[in-house]
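A.B. asks: let's see this in three dimensions:
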Amino acid sequence: MTTAIESGFARQLKHWRTLRRVSQLDLAIRADTTQRHLSYLEQGRSRPGRTMVVRLAESLDLSLRERNGLLLAAGYAPVFPESDLDTAELAPALEALTAILDGHLPYPALIARPYGVLLAANAAFDLLTEGAAPWLLEPPVNVLRLALHPDGLAARVLNLPEWGRHVTEALRSRVARSPDPALDALIAELEGYLPQTDPGQDHLGFAVPLRLRGNEDELRLITTITSFATAVDITLAELQLEAFLPANEQTARVLRERAALRSGSDKSCRSEGPAGPLA
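C.D. replies: This next block holds a predicted model:
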């Protein structure tokens, strides 16, 4: 007779394996166990050791938060802490992030928490806030809503149907790997702001540069998103650094000129404007 703990763990294990589309045999090989033992775990006929739970979670590429959840389901205490941003443990990483923001100037860069909540940005981030409704810039700023709301950046995006779908499809890919009702609701809200689009036969996907209407010129930006792949703290692991890069020389020139006009301001820009300083 299985216990409630074994049953809960068994359901979660099978759920994650199915979601990742991994066979029992493949997962057993990755986790250095046997398919028979894995089958017993999924049936609730065996109770896993703590080390086995950690190996299975790693093999399934679960997030730190999800790994803690699997440990709890198996009856073990979580092993990955979730620290406040102002703790001494996170200070070196946050200092490094501040240096990255500074070093990316004169191009925009920001750090976001889960669900697009803005933590910090550099001085060039003002390119993306110009003309936005004041309520969209009130803390906590949601950079996803700021980007796609008609009263935000979207009013200046020349290729909104394509670029907006690029943003929402990236979120859908994330939620496909890690189901999250709150993220589902945010995606639905964001998609409600976007005009309908009908990709033609030459459509190559939504991975397109951001085409932004400037004062005189069209600006083209590409983005990179970076996270802490080897973090052992949930708070740090869930931060994302989004950096914008010029897609052509004209855009690079305009951004350099904007930086020159700001030369009298604080170049370190520890999150000037709506983001607030890094803790």
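A.B. asks: CA only for contacts and neighbour counts going forward, please
C.D. replies: OK.
A.B. asks: you'd agree residue 225 is in a helix?
C.D. replies: No. Counting by DSSP: H, G, I helix; E, B strand; the rest coil, residue 225 falls outside a helix, being strand.
A.B. asks: one more to put side by side:
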Amino acid sequence: MSQLDLSIEAGVSARHLSFVETGRSRPSPELILRLAEQLDLPLAARNTVLLAGGYAPAYSTHDLTDPELDPVRAAVRQILDAHSPYPALLVDKHWHLVEANPAVALFTAGADPRLLSPPVNVLRLSLHPDGMAPRILNLPQWRAHLLSRLRQQAVTSNDPILYDLHEELRGYPGDDAHETPISTAVSRIVVPLRYRHDGREMSFLSTTTLFGTPLDVTVAGLAVEAFFPADPATTASLQALAGPGAAHRP
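C.D. replies: Next up, the predicted model:
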């Protein structure tokens, strides 16, 4: 985005924006927030820019256990419970596991206990050779998908923790892993997770759910990662694993 494009989107003259950039004019907090919104900065970064400009942060940061976030936790719990018998989990901005439904146990089965000690990082668990990686049948494809997503998130947030995590995961083996041919129609549309559990081959589609209007830094960093069966065989396997009381899903 050019400076002219940014000035038009933010509703400020290009001359004034140039003065702000060079330090000849001091921006108001309202202008800082408008610019941050147009640049799609995360809420934590907007607070940082406000502080750099000499203003108080505009967005709160709560702990997940704070009473103010009770409605948020209740909404997430409802999503996770309703998704059973399919796996779903809640992660924070650094991909640490916050909550999960019981079906996620099929992903953690067989993982080194060290990877399951809190705080559990779900990307590390996914790609570590002592985690899920040996059971992911399309590991190179899935690995490339996760690394690309993490890299984009790190660049957008300029978060050193995410950059360090990306470098760590890049060092794990997986690019030269054996990959069975991909022949299903869904594999030509999205990147599936093809996973072996207890002798069964399963195929999943993943979705990400974010809070649509966050005004809190913690809430803005939360994401629900939900997995759906990509074929009837996976649906049947998940319902069998969940037992006779599992909800039937089409």
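A.B. asks: TM-score of the superposed pair?
C.D. replies: The TM-score (TM-score structural alignment, normalised by the length of structure 2) is 0.90; 239 aligned residues with a Cα RMSD of 2.1 Å.
A.B. asks: residue range for stretch 111-124 of structure 2 in structure 1?
C.D. replies: The counterpart of stretch 111-124 of structure 2 in structure 1, using TM-score structural alignment, spans residues 132-145.
A.B. asks: quick one: the matching stretch to chain centroid distance?
C.D. replies: From the chain centre to the centre of stretch 132-145 of structure 1 is a distance of 18 Å (Cα atoms, centre = their mean, to the nearest Å).
A.B. asks: and that stretch, what's buried?
C.D. replies: By neighbour count on 16 or more other Cα atoms under 10 Å, the buried set for stretch 132-145 of structure 1 is 132, 136-137, 141-145.
A.B. asks: again with stretch 240-250 of structure 2
C.D. replies: Of the residues in stretch 240-250 of structure 2, residue 242 count as buried by neighbour count, 16+ other Cα under 10 Å.
A.B. asks: same question for stretch 12-30 of structure 1.
C.D. replies: Burial within stretch 12-30 of structure 1, assessed by neighbour count using 16+ other Cα under 10 Å, is assigned to 12-14, 16-17, 24, 27-28.
A.B. asks: could you say which helix or strand contains residue 131 of structure 1?
C.D. replies: Assigned by DSSP states H and E, residue 131 of structure 1 belongs to no helix or strand.
A.B. asks: surely it touches residue 150?
C.D. replies: No. Judged on Cα atoms under 8 Å, residue 131 of structure 1 makes no contact with residue 150 at a distance of 10.9 Å.
A.B. asks: who's more crowded, the two?
C.D. replies: Per other Cα atoms under 10 Å, whichever of residue 131 of structure 1 and residue 150 has more neighbours is residue 150, with 16 against 13.
A.B. asks: which residue packs closest to that one, ignoring adjacent ones?
C.D. replies: residue 193 (6.8 Å; Cα to Cα, 6 or more residues apart in numbering).
A.B. asks: which stretches in structure 2 count as helices?
C.D. replies: Using DSSP state H, the helices found in structure 2 span residues 3-10, 14-22, 29-38, 43-52, 70-83, 105-108, 122-127, 139-157, 160-170, 217-220, 232-242.
A.B. asks: against structure 1, where does stretch 2-19 of structure 2 fall?
C.D. replies: Taking TM-score structural alignment, stretch 2-19 of structure 2 hits residues 23-40 over in structure 1.
A.B. asks: I am finished for the moment; much appreciated.
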